[in-house]
Structure formats: C-alpha cells, structure tokens
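In: what follows is a predicted structure for the sequence shown.
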Amino acid sequence: MTAIQDYQYGPLANDDNTRFIQLYPAAHFEDPIRVDIIERAYDASKTQDSVSYEALSYAWGSDEDSAYIFVGANSGLRVRYNVTQILRYLRDGITPGCSARTLWIDAMCINQADDEEKGKQVTVMGKIYACATSVLIWTGEPGCDLQALQRSFEGKGKEKMFRWIRRRPNDQIARLMQFFGTGWFTRRWVVQEIVHAREAYIISGSCTMQWQQFRAFVEHLESNISYEALMPHSAAILHHLSNLTAMIATESMHCEVSVRHLFQSTTKSQPMGYMTD
C-alpha cells in the first residue's frame, strides 16, 4: 500500500494562472474527500487553456480543527474542518453522470506557505471571481433559516412575501438577524467576491438560494420592518445587508466608490468590531 505524503505545491507557470480543485463524487456523505489540483488560466478570453469553474466565497473558520483530504493518488492536504464540510455538501451537488466539480477555493488553490504567490494571487482575486461561471456563497451547515426564506417566495410572489414578513413573530425575525449577523455576512472581503459575479448562490448545507431572490427578500424586509422596532445591533445588520445587496447591482465602473460607501456607512451604524475580514 502506497504511503500518503503531504501534497507539495509547485510554482505557478505564469501570473495569469491559478489552481483549481477537481472534486470527485462519493457514495456516502462521510466518505473520504478526493480531489485533484490542476493549474489553468482563469480568464477564458485570454487563452485556449482556461477552465469552467465555480468560485467559493466563505468565512475561513477556526484553524483549531483540521483534517486531511486526498489529492491525486498518494498525496494528502490538511485543511480546516469547515472546508471539509463545504466540500462534502458541494460533492453531494455534483450532477449525476458528471465525473467532477471544478472549484476555486483560496485556502487550497493558493499556496498558503508562499508569501510571494499569495501576494500575486490576492491582487487578481477580483478577476478570479468575475471569471467564474458562478460564485457559491457558503453561509454554514444546514439550518431552517435559509429554508424559511425560500418558503417566503412560494405562492404569489411579492404578496406572499409581504404576508410572510408581517406574520413573523419578533423572535423569528431576531433569529434571522442572528443568521445575517454571523459568518459570511460580516466579512469585508465579500464585496470584491460578489460585486462582479456573473451569478451568485447562497448555500446553507444542501439548501441553495439565488442571490437575486435573497436581494428581493432584504429589500422587502427593510420596507416592512421599522428600524425603530429592532434592537440597535439588528438594525445595524439590516442596514449593512441593504447596502451589500444593492452593491451587486452596481455597475463595475462605480465599484470602487460603492465599496468606500459601504464601509463608511457600515462603520457609522454598527457597534465596534461588527465587520470582520
């Protein structure tokens, strides 16, 4: 039996390239995670050697827990626990008959031990997200929050959503605010990760929602709930979400100004330390 060795990153061939994960399906959720790591150009307009891929936007999580995933035939790569869970759920979403799902995940596709490479890759991350077929926004493992939002869109469109919002007890609205006030929604880096996305999807476990649906929900939530009725922290979260969801519709030429506006308005309205990197 061949011994498993630590995966060794090689240097990227040029600055227009990055690495991608080819994630393979498995019979059971807890089966070992198996991937290949390949190098390709991320911009299809500049090369014949590009790849179609999805880019992951997520909160890194704690580095206290980690696990190995298998790379190729006899290599292993240690990643954070939340990355293994993300890969398991995304692996479940592989289309039947498809051999692999191609992903860009910064923690795995960038050599985190190479500061020079990290510096170069960070400068093109906006382009990497923009060139992806879609951006997958991971908000965490399964919960009823995202499913509840999806149910608000069932039935007769906006009127159904209005009734859903009006009938929610305060404790359920507070729980939604708690969901929106943690993890992905509080990261500054999400701005560059989604503002130029061709398509974006919010994922909680195996539950998925299109970004445009989420944006519509936030707009109607803001229109039908009084800021004065919310706790200050919840009001700050809703204000931040309103800015964030509006930003993805902003034209690319105005992106830099919009980013500054989001950070400034957020800083004025949130308690200290609300936004994270």
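Out: Thanks, I have it.
In: for the rest of this, base every contact and every neighbour count on C-alpha atoms.
Out: Will do.
In: near Lys160, how many other residues are there?
Out: Neighbours of Lys160 under the rule other C-alpha atoms under 10 Å: 14.
In: presented hereafter is structure B, for comparison with structure A:
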Amino acid sequence: MAFTYSNETVMQAFRLYSLLAMNGSAAKERLQEYMADDEVRGLVDQFASEVDCAVIAAGDELYLIPLVRLSPFHVSNDYMKRTYLRASAVNADLYLMYLAMIVLIGAFYDSYQSLEPTRNFLPLDEWAVLVQERIDSLKEHDEEQLKQFEREFSYNWSAIIEKWDTMDDIKETAKRQTGNTISRLSFLDTVRRFLLEQQLAEEVGPGELALTGKTKVIVGRYFMELEYNRGILEFLYSLDERKKNAKEEDQHAVDLEN
C-alpha cells in the first residue's frame, strides 16, 4: 500500500534532510521535529537510505552517518590524507589510522561483542599501549597468514606493522605533540583531531578522550555487527580470546592434578 504525503510534509522532511546533508548534524529543535512526526521521520529516513546513510539521534542532536564506502557522504581516503596526514602519506598511514580508531573504541568495551561501555575515558598514553598490543598480536601471525588476512579483509596488516614500528618511540616526558615529529604520540594526536572534528570523541581532561553519544549509538547499531565491520573486530581480538581460553584450560588441568 502506497503512502500519500501532503506537500507540506514532504517539504518539511526535505528541509530537514537537506540540513543534515549539508552539516552532517542538526540541533535540538530539528531533533524534536524529527521525533514528533512519524511521516516526517519516515521520509527523512528514506531520503537518507537512498544515499546509503542512516539518521541517528544522540543526545540533543540528529546525525547523518554513511553506512557504506560508496556513499557520497563517506569520508574519502584522499580527503583524510589531504586534511589530517602529511603530504607524503600513503595508504599504510590510513590503515594505521583506522586501526587506532578501532582500538580506541574497543578500549571502552569489555569485548568486541558488548554493547555498553565499561569505562569513562582513555588517556592518550594508554591508547598508545593498546595499539602496541594489537600490533604485537598481529606479529604473532606468520607472513603467509597475514597475506591471507590481507586478502580477506582488504587491510594491509604487514604495512600497518611496519608503519608503527618505524615511528619514533614514545617520549614519556613529552607533554604535547603537535604533529611536527613522526612519533607514535604525534600520530595518535592526529587521529584524536579527526575524532574530535567528526564528533566521535570528546576531551574530558588533558590527553583524555571519551566517546560521544553519537559514537555510542553507532557502536550499538553498527560497529559490532559483522555486516558492517566485516569480521575485522573478531580477527583483531580473537587471539586474545584464544589465549584466555588456553590459559583457563591450563589452569583447569592444574586444578585437576591437584
């Protein structure tokens, strides 16, 4: 059964969608407008779906988020390189940037299958340690396995390892990284800037990041879903799970012996 909408409803929905398309978000008044009228909300959602996006409500705002890489609202690799990375940046820099973002988001949850955050903030130096743990985990796979995973996930894991390893070691005495040096903290500071500008994270203290309401909604709806993460989370964290299971089995065997 086809729905018939009044011209006023269609135009109201289109104006709201146009605002989201132009700014990526809309403030409290528009959120109320979206939530109050089922017909307007349905039309806005349809408009967004046509460009492979979704509309989400988080806090007092509405957001338009791309769901697939082919969406015209997806942040392109060229834009990321041009805006956030050095002029000499290559795809490996982007791969490492994506990995750092996955690690940051994962740090707030007790597993890649959980939906509720288990911590309030993440210090920059701890973020660097967690990225190092993921890199070390990747290194436990031999070269042939990594090549197989590269074909499966379209991520160049070997290049990610090499890019991270060739960066300068973190200087524990550094209080501020401005991006002028190629250090791990400096690189994470670049990722931090992207997350802040995209409203995916917020600063709650010096060098301390928290997830925004927008990110929590995205994680709850899409981040943990295999359809969207393509198994990357399971791959990155499954080694931890195998180690945990092996440790529990070893402990169980010891208990039986005793």
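Out: Right, received. Where do you want to start? This one's a predicted model, so the numbers in the text were calculated from it and none came from an experiment.
In: superposing both, give me the TM-score.
Out: Remark: TM-score between the superposed chains equals 0.28 [TM-score structural alignment, normalised by the length of the second structure]; 116 aligned residues with a C-alpha RMSD of 5.9 Å.
In: quick one, strands of the stretch 101-250 of the first structure?
Out: 101-104, 134-140, 200-204, 207-210 (DSSP state E, counting those that start in this stretch).
In: which strands or helices does the longest one pack on?
Out: With contacts defined as 3 or more C-alpha pairs under 8 Å, 6 or more residues apart in numbering; DSSP states H and E, strand 134-140 of the first structure has these neighbours: strand 54-57, strand 200-204.
In: among those strands, which is nearest Tyr68 of the first structure?
Out: Nearest of these to Tyr68 of the first structure, taken as C-alpha to C-alpha: strand 54-57 at 19.3 Å.
In: which elements pack onto the helix or strand following that closest one?
Out: Downstream of strand 54-57 of the first structure, the next assigned helix or strand under DSSP states H and E is strand 66-71. Counting contacts by 3+ C-alpha pairs under 8 Å, 6+ apart, strand 66-71 of the first structure packs against strand 34-41, strand 75-80, helix 81-92.
In: could you check strand 66-71 of the first structure and say which residues are buried?
Out: Neighbour-count burial for strand 66-71 of the first structure flags 68-71 (criterion: 16 or more other C-alpha atoms under 10 Å).
In: cool, stretch 262-270 of the first structure as well?
Out: Going by neighbour count (16+ other C-alpha under 10 Å), the buried part of stretch 262-270 of the first structure is 262-263, 266-267, 269-270.
In: check which helices and strands the lengthiest helix in the second structure is in contact with.
Out: Counting by DSSP state H, the longest helix found in the second structure is helix 232-257. On a contact count with 3+ C-alpha pairs under 8 Å, 6+ apart, helix 232-257 of the second structure meets helix 124-139.
In: could you check the angle helix 232-257 makes with the helix it packs on?
Out: Here helix 124-139 of the second structure runs at an angle of 80 degrees relative to helix 232-257 (axes from the mean of the first three to the mean of the last three C-alpha atoms, to 10 degrees).
In: what helices and strands are in contact with the helix or strand following helix 124-139 of the second structure?
Out: Downstream of helix 124-139 of the second structure, the first helix or strand assigned by DSSP H and E is helix 143-153. If you count contacts as 3+ C-alpha pairs under 8 Å, 6+ apart, helix 143-153 of the second structure packs onto helix 157-165.
In: quick one: the helix it packs on to helix 143-153, angle?
Out: Put simply, helix 157-165 of the second structure runs at 110 degrees to helix 143-153, going by the same axes, to 10 degrees.
In: mind listing what's buried in helix 157-165 of the second structure?
Out: For helix 157-165 of the second structure, by 16+ other C-alpha under 10 Å, it's 157-158, 160-161, 164.
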